[in-house]
Structures are given as structure tokens and as C-alpha cells.
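Peer 1: I would like to see how this sequence folds:
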Amino acid sequence: MGENFSLALAKAATGDKLSRQQIIDLLGALPGEEENQLFKLADQVRKQHFGDEVHLRGIIEFSNYCRNDCYYCGLRRSNKQIQRYRIPLAEIIKTAQYAAELGYGTIVLQSGEDPHYSGSELAEIIRQVRQAGNFAITACVGERSREDFARMKEAGADRYLLKHETADPNLFTQLRPATTLVERIKKIGWLKELGYQVGSGNIVGLPGQTVATLAEDILLLRDLDVEMAGLGPFVPHHQTPLRDSKPGDLSLTLKTLAVARLVLPQTHLPATTAIGTLHPAGRQMALGCGANVIMPNLSPESYREKYQIYPDKAGSKENPAESHRKITALLTEVGRSISTGRGDSPKEKFKNER
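Peer 2: Below is the predicted model of the structure:
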């Protein structure tokens, strides 16, 4: 193994804080022994902090309308080929009740940034879903006002997922017209102040991204002190300006996940649907290098294929029961078990919520 890589890995093994250059050295792990040792250490750190239980967080994608025009996302407002939908509240509640029957510890209410919903309407959805079962609720509806964030928290949202996408401010605005990284981080700060368990994260393999940028992504997640970090590969969508771009690299995605686990030992890290889309065994690989969460799609069948952030999403052609069976089998295959708890953050400040 290379000297710089070995020194960085040895420091990571002690739990000491890694520098930017050490993170870059680890992200540059070469195929073979270096990658194997990186993944092995990340898996050990995951086991130390979270054991072998995997938290299932069921996603209900209740609207695919979006006011944004992000170059990488199939939900972008300029996409006129997509069939738009909003799931009626009664169907959302029915889906949440089904999730409760399956024993899910968390429901994720996700949508595009849909201005159709007021803060009060989003709060009411959360309030009614909370009554459907004994689970935590994660909201993922994009940037809203501080007042809307507060309403959702008061209605029973425990967590909020707002990915920063890329820590490069120029690339952020280039790929997300009329938005800024500064504003995004400000909104994440509001969520922290309001007492949410906060999730963020980035896309690996965006055009124009570098390994140095990925190091900045991980450093930003550390600075934000997030409770969850979604790190998934870029998957090009044929109805976006990035249709001809190369997808994110599987190896680099796994290395980013592994390094994130070393830098963020108490942060929940999902084996993302995107990595399962990139490679049939992607989720299994992610679980082997730091991941401890899977987020199955529980949306009713008639809507599942219409929520196309990227095409051919893993599990999009399955019904919720089939998805659950496959994930249960996957976890058995890799020697992991399904958690029966809510999967709250292990950080001291959230212990009174359990």
C-alpha cells in the first residue's frame, strides 16, 4: 500500500480527525489491497457504532411536481414528458398503515419542491401519517421557509433530509439554476436550530466534480454534524441536459461511502437506491463498506415509475410487498438483521427522543 494512504488509514483507525489531504488520500485508494483495507475498516467502524442491524426507512413519494430545474433530475420543471401526480392523502395514510404492519421504524415523506402544498398542508399530512403507526417521520420536500419547517416539526416530523448535492458552490449553481449553496446551507442550519435530526448528502460523479470536491463534501457533512448522509452515484436521465454524461463510478461511490463512515462514525449512512440501480449488487456492496440503512420505496404501484429522479430505479417495477421480501432476503444474504427500532441518532442530544 502507498505510504500516504497507509498513514491516513492508520490515523482513521484511531478515530482521530482526518485532514482534507488525508481524506483525499483515502478516496484515492487503489483497487485491490488499498480498497479492501479501506472497506474493512469502514465496516468495523459501522459495526462498532451500529451493530449488525439495518434500519429500514420506507419512502412514500407523494408528489413528483417540482419548481426547480436541476440539470441532473428527471423531475425538473422543464421536463414536459413526465406524467405528474400527487397522491391523495387517503392513499398516503393507507400506505403508512401498511408500513406499520410491516414493522417499519421510519416513514420518509418525499416529494419534489412542490409549491402546491402550503406549510400547513404539509404539517397536516405529517400529523395524520404519525397517527398511522409507531414510527419516526422524515420529511424530504426541499427548501421551505423557516416557518414551514417549524410547522412540520410541531406536527410531528422528527427528521428532515435536505441534501447539499455538491460542496462546490459554482457547480451547485451551474447544475441547479437560480439556487445557491449558501442558501442551501442556511436552510440546513435552520433545521438544526429547530431540533430536527438532519440528513444531507451529495451525488458522486457529477460532471465537473473532482476528488477534491468529494473531500469537501465529506468535510461539509462533518461541519454540519448531520445525523444522516445520503451518498449516491450520479445516474443520468435521458430527459435532462446531462443525458449524455457518464454515470458515477461504482468504485468511487463505495470509497466515498467508506471514507464518510470513518469521518462520520455516528451518522446513519444508507445503501442508496441509486447504487442499487448502478449495479445489481450495489446495496450489498454498500452494506459491506459502512452503510447501515436501506430506504425501500413504499409508494403505491400506480405512482412508483413516475417518480423518476433518474431512470430504471431499483425496485420501481416491484410492489411494496415484493420490495420488502427482496430486501429481507438481501439482508439475510449478507448476515445482517432488520432493526425493530426507530433508528434515531445515537448522538447524546437525541437520546431523550427514543
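
Peer 1: okay, CA-based contacts and neighbour counts for the rest of this
Peer 2: Fine.

Peer 1: In terms of helices and strands, where is Gly142?
Peer 2: Gly142 is part of no helix or strand, with elements assigned from DSSP states H and E.

Peer 1: Tell me which residues touch the closest residue in space to Asp148 that isn't next to it in sequence, please.
Peer 2: Sequence neighbours aside, Gly119 is the residue nearest to Asp148 in space, at 4.6 Å (criterion: C-alpha to C-alpha, 6 or more residues apart in numbering). Residues near Gly119 by C-alpha atoms under 8 Å, 6 or more residues apart in numbering: 147-149, 151-152.

Peer 1: Can you lay out these as JSON lines showing secondary structure, distance to Val259 and neighbour count?
Peer 2: Below are these laid out as JSON lines (DSSP: H, G, I helix; E, B strand; the rest coil; distance: C-alpha to C-alpha, whole Å; neighbours: other C-alpha atoms under 10 Å):
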{"residue": "Glu147", "secondary structure": "helix", "distance to Val259": "35", "neighbour count": "12"}
{"residue": "Asp148", "secondary structure": "helix", "distance to Val259": "34", "neighbour count": "17"}
{"residue": "Phe149", "secondary structure": "helix", "distance to Val259": "31", "neighbour count": "23"}
{"residue": "Arg151", "secondary structure": "helix", "distance to Val259": "35", "neighbour count": "19"}
{"residue": "Met152", "secondary structure": "helix", "distance to Val259": "33", "neighbour count": "25"}
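
Peer 1: one more to line up against the first:
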Amino acid sequence: MAASAASAAQLASRLGDVLRRPLLSDAVLAQRVAPLGAVLGHSVEQLMERLRRARGVENAHDQTHQRTAPVLSHISAAQMKHLLDTTDVRETAALFAYADAVSAAYFDNRIFFRGIVEFSNVCQKNCGYCGIRRATKLHRYTMPKHEILDCARFCMERGYGTIMLQSGELNTPQRIDWLVDLIGEIKQTTKQMDTKHPEAPKGLCVALSVGELDELDYRRLFEAGASRYLLRIETSNPTLYAQLHPPDHLWQRRVECLRALKRVGFQLGTGVMIGLPGQTTDDLVSDLHFFRDIDADMIGMGPYVYQEGTPVGDAHKKLRERAGQTEQDKMEQNARMVDLTTRMYALARLFLGAVNIPATTALQALDPVGRETALQRGANILMPIVTPTQFRKEYQLYEDKPCIDEGAAECSACLAGRVKWAGKELALGEWGDPPHFHQASQVCETG
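Peer 2: Below you'll find the predicted structure:
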């Protein structure tokens, strides 16, 4: 699976760093997190008490709330910035260890799969960094429904729990009607296959990532049976957003769509690119606050990997060439990007609580074990690609995208192995809803 990112020898070497690393005992963890406590002004016992609450060990009469509450909800912006910038290896090791322990507490050390079907690369948007932007000359496709239904059957048979339908943005009435029908067919087909819940079959959870739409269209998709929606803000900085997009792509419009999705009732996913040209640490801290304020249930963050032939990617490439970047420089830069991205994962886990955090595929484009590393630093979701092989090369959002030459079965087996390598357990046949979503719903109902 990592063939496009590294040789088999490189992969074997890197796996030694993550192979089946067990969770730390509380005694060892307490020693490990001491530097984090020093940064935050907390005692080790305070940090460990919050971990016990996340496990539901204390306050047994209010376990649901305790298991979803963020353990570091009051961390300051200055403390976040310090943890993103620090070169103290003891502090970063403490951050990662604590995030791993908290994630294991929220999700019982389990990892959930989301099968991604990239069903169309037709896109009316022209985002400056994206490989399927409108101006890019490539073969455009839309998968026929019967092939998408085959993918849904595969996900159901493999116990993925969720199918993610992803495409470029096309907000025509015909596309919305088509999606409504498709969602209904997926739900009907997979409910008939649901032997785990014979009395009340659930089938697959349907998640969507199809761009900015009107609220009425979102409602139609929700009522058709979709439960989750991913719409990445890409950056919480409106000025930086404007630099990455054409003038008719408005940051405020994206925010309004996110709010509409919450009103409709979707489990809301959003996220950002990390390491963008012009992005600052202050921007990343603001991103974390944006996720909290928009009340996101899933946080999809990945490193910025440039795509040649796009305005942002070509400008980035020219800067690298002018700087005389060597292959060694590139490897070191990739390592820094993985490190920064996973610091954001760890902070999101501690600051936002029991939200879902995928270990994004883009990490593997930079490091053959990038996703395993993320699973040990706060992430709890993997998203195997289910798109039929013949379409994958036409859905490259960024350079060196992994897995474009492999089939769904190969990706499934490979990722299952990676979960074990990371010392985690694979949760099969479950939707894997984030506890944060259900706790927020209960607060709304009782508040």
C-alpha cells in the first residue's frame, strides 16, 4: 500500500518505530506526561484524574458526560501555540502519550473504518490547490449507480459500518436528485444485508462530502438517509482562504453551509490543511477554536501536499526550486509536516473531546507509516479507499496519493494490518458515531 511513498525496505524500517506498541501503564504514563503538566500548570495527578474521568472510572452516575467532556477544554491559545512550536522532545512525547491515552479511553482503544467511494471528479469549483479543480484537464467521470452499490455491498461485507460518498462539487438539481435516489438505494440494499441487527436493521451509515449546497438540498439528502457530512473549511483565516481560492469562492459562504448542516441535523465534519503556504501557528490555534465554536463532530485534518498544475502548487514548487531544495531537504520537510499535523491531532483530541479524528491518507504520502503514527497520537478513524481501481488515477487531489493502483480488498487487508501494528483494535460492523454528537444532542433536548 505504501509502494508510491516508500520502498518495502523503508516501510519495514519505519514499522519498527510503531509496531504493536502497547498502551502505557498508568504509572509509566504519569511519568511521561509530567512535562505536559508543567506547560499547562497542572499537576500530574490532575492530568491522570481527567484521564480516569474519560474512562468513566469516576463519577459513575454521570459517565456519559464525563466520557465525552474534553480533558483540556481550558487550555489557552498561548499554551497551544507553545505545544505546536516546541522543540523539547519531552514535551512533545508527553503531548502524544496523553492524547493516545485519552483517545483510547474515549473509544476503548478501537479504530473505525469509513469506506471512501470517490464517485465523481466532475467539479464546478476552481480551488487553487486541488487536483480536480475545474480548470484541470483530465478525464472526467461519474460512476454508475450499480458500481457504487457494489462498493456499498463490499463495505457491508467487510464490516466497515460507514460508506463515505465523495466527489467534486456539482450542485445542479439533477445531481441532487441522483444523490437522493442513490442514498435510498444504499440504505435499502445494506439493510437487507444487516444480519447483526435483524430486528431493526441499520445497514451502512451514509456520509457525504459533496461540497457547498443550499440548506434545502442538505435537508433532502439528510431525509433520504445520509447521517454525516464532511465540508472542510480548509483554514479559519478568511484572508488566507481568499489567497487559496478564486474571488467567487467565499469563506463566509463555507461557514454558512457548515451552520446549515448543523441545523439540518447532520453529524458535522470539517477540517483544515496543515502547512499551507502563508499559514502561521496562530492560524492553527484559531483553527482549533473554530472547530469548537462550530461544534464539529469530526475533524478531518491533513498535511498540505502540493499538486503540480495548480496555482498554489506551482507557486510552492517554484519557491522550493529557488531555495535549491535537495531530496534530503524534502524528506526532512515531510517529517516536519507529519509531526506538525499529528500535534494538531493530539491537541484536537485533548481540547475537543470525543470527536472523530481520521488519520488522513495524505499522511502516508509523506511517511509510509504516517497513518499508524497518527493512530498513536489521537486519531481513531481510518478511511480505506473503495473506489474501483480504474477511477482512482482520475481522483488525485495531491501528488503521490497512496493506493491508486490497488483494489478495495488489498486496501482493506493492508489497513487492518496497520491497525494491529499501531497497537489498536479494529471495530467492525459499527457506525462509530462520535460520543460528542450524541452528548450535544442530549444537551439540546434537555436544555
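
Peer 1: So after superposing, what's the score?
Peer 2: The pair, once superposed, lands on a TM-score of 0.94 when counted by TM-score structural alignment, normalised by the length of structure 1; 350 aligned residues with a C-alpha RMSD of 2.0 Å.

Peer 1: follow-up on the earlier one: quick check: of the contacts of Gly119 of structure 1, which lies closest to Gly248 of structure 1?
Peer 2: The shortest approach to Gly248 of structure 1 among the contacts of Gly119 of structure 1 belongs to Phe149, at 32.1 Å (C-alpha to C-alpha).

Peer 1: For that closest one, give its distance to Pro115 of structure 1.
Peer 2: 14 Å (C-alpha to C-alpha, to the nearest Å).

Peer 1: how close does the aligned partner of Asn126 of structure 2 in structure 1 get to Leu206 of structure 1?
Peer 2: Counting by TM-score structural alignment, Asn126 of structure 2 corresponds to Asp69 in structure 1. Going from Asp69 of structure 1 to Leu206 of structure 1 by C-alpha to C-alpha gives 16 Å.

Peer 1: More neighbours: the two, which one.
Peer 2: The neighbour count for Asp69 of structure 1 versus Leu206, taken as other C-alpha atoms under 10 Å, is higher for Leu206 (22 against 19).

Peer 1: ok but that one is inside a helix, no?
Peer 2: No: read with DSSP: H, G, I helix; E, B strand; the rest coil, Leu206 of structure 1 is coil and lies in no helix.

Peer 1: contacting residues around it?
Peer 2: Contacts of Leu206 of structure 1 by C-alpha under 8 Å, 6+ apart are 234, 247-248.

Peer 1: Which position in structure 2 pairs with Glu154 of structure 1?
Peer 2: Checking TM-score structural alignment: Glu154 of structure 1 goes with Glu223.

Peer 1: Any figure for the gap between that match and Leu179 of structure 2?
Peer 2: From Glu223 of structure 2 across to Leu179 of structure 2, the span is 12 Å (C-alpha to C-alpha).

Peer 1: go on, Phe351 of structure 2?
Peer 2: Applying C-alpha to C-alpha, the value for Phe351 of structure 2 to Leu179 of structure 2 is 35 Å.

Peer 1: Of those two, which one has the most company?
Peer 2: Phe351 (23 against 20).

Peer 1: My read is that the more buried one contacts Ala77, right?
Peer 2: No: counting by C-alpha atoms under 8 Å, Phe351 of structure 2 stays clear of Ala77, with 11.0 Å between them.

Peer 1: Tell me where structure 1 has strands.
Peer 2: Remark: strands assigned in structure 1 by DSSP state E are 53-63, 106-111, 136-140, 159-161, 197-204, 228-233, 293-294, 337-338.

Peer 1: Which one of the ones you listed lies nearest to Thr14 of structure 1?
Peer 2: Per C-alpha to C-alpha, nearest to Thr14 of structure 1 of these: strand 228-233, 22.0 Å.

Peer 1: wait, what's in contact with Tyr229 of structure 2?
Peer 2: 207-209, 261, 266-269.

Peer 1: right, I mislabeled it, should have said Ser339 of structure 1
Peer 2: Neighbours of Ser339 of structure 1 in contact, by C-alpha under 8 Å, 6+ apart: 53-56, 105.

Peer 1: That one matches what in structure 2?
Peer 2: Checking TM-score structural alignment: Ser339 of structure 1 goes with Ala427.

Peer 1: Pull the contacting residues for the residue most central in space within structure 1.
Peer 2: The residue lying closest to the centre of structure 1 (C-alpha atoms, centre = their mean) is Gly230, at 2.9 Å. Applying C-alpha under 8 Å, 6+ apart, we find Gly230 of structure 1 in contact with 163, 199-202, 269-270, 272.

Peer 1: give me that answer again for 10 Å
Peer 2: Gly230 of structure 1 makes contact with 161-165, 199-203, 257, 268-272, 291, 293, according to C-alpha atoms under 10 Å, 6 or more residues apart in numbering.

Peer 1: ok so, going back, most neighbours among the contacts of Tyr229 of structure 2, which one?
Peer 2: Gly269 (28 neighbours).

Peer 1: What is the equivalent residue in structure 1 for it?
Peer 2: Looks like Gly269 of structure 2 aligns to Gly199 there (TM-score structural alignment).

Peer 1: ok, now Arg158 of structure 2?
Peer 2: Aligned partner of Arg158 of structure 2 by TM-score structural alignment: Leu102.

Peer 1: gap between that match and Asp344 of structure 1?
Peer 2: Here Leu102 of structure 1 is placed at a distance of 18 Å from Asp344 of structure 1 (C-alpha to C-alpha).

Peer 1: between those two, who's got more neighbours?
Peer 2: Neighbour comparison, Leu102 of structure 1 and Asp344: the larger count goes to Asp344, with 20 against 11 (by other C-alpha under 10 Å).

Peer 1: need the helices for the stretch 201-350 of structure 1, in chain order.
Peer 2: 211-224, 250-263, 273-278, 282-287, 301-304, 320-333 (DSSP state H, counting those that start in this stretch).

Peer 1: can you tell me what part of structure 2 the fifth one aligns to?
Peer 2: Against structure 2, the aligned range for helix 301-304 of structure 1 is residues 389-392 (TM-score structural alignment).

Peer 1: in the matching stretch, what counts as buried?
Peer 2: Burial within stretch 389-392 of structure 2, assessed by neighbour count using 16 or more other C-alpha atoms under 10 Å, is assigned to 391-392.
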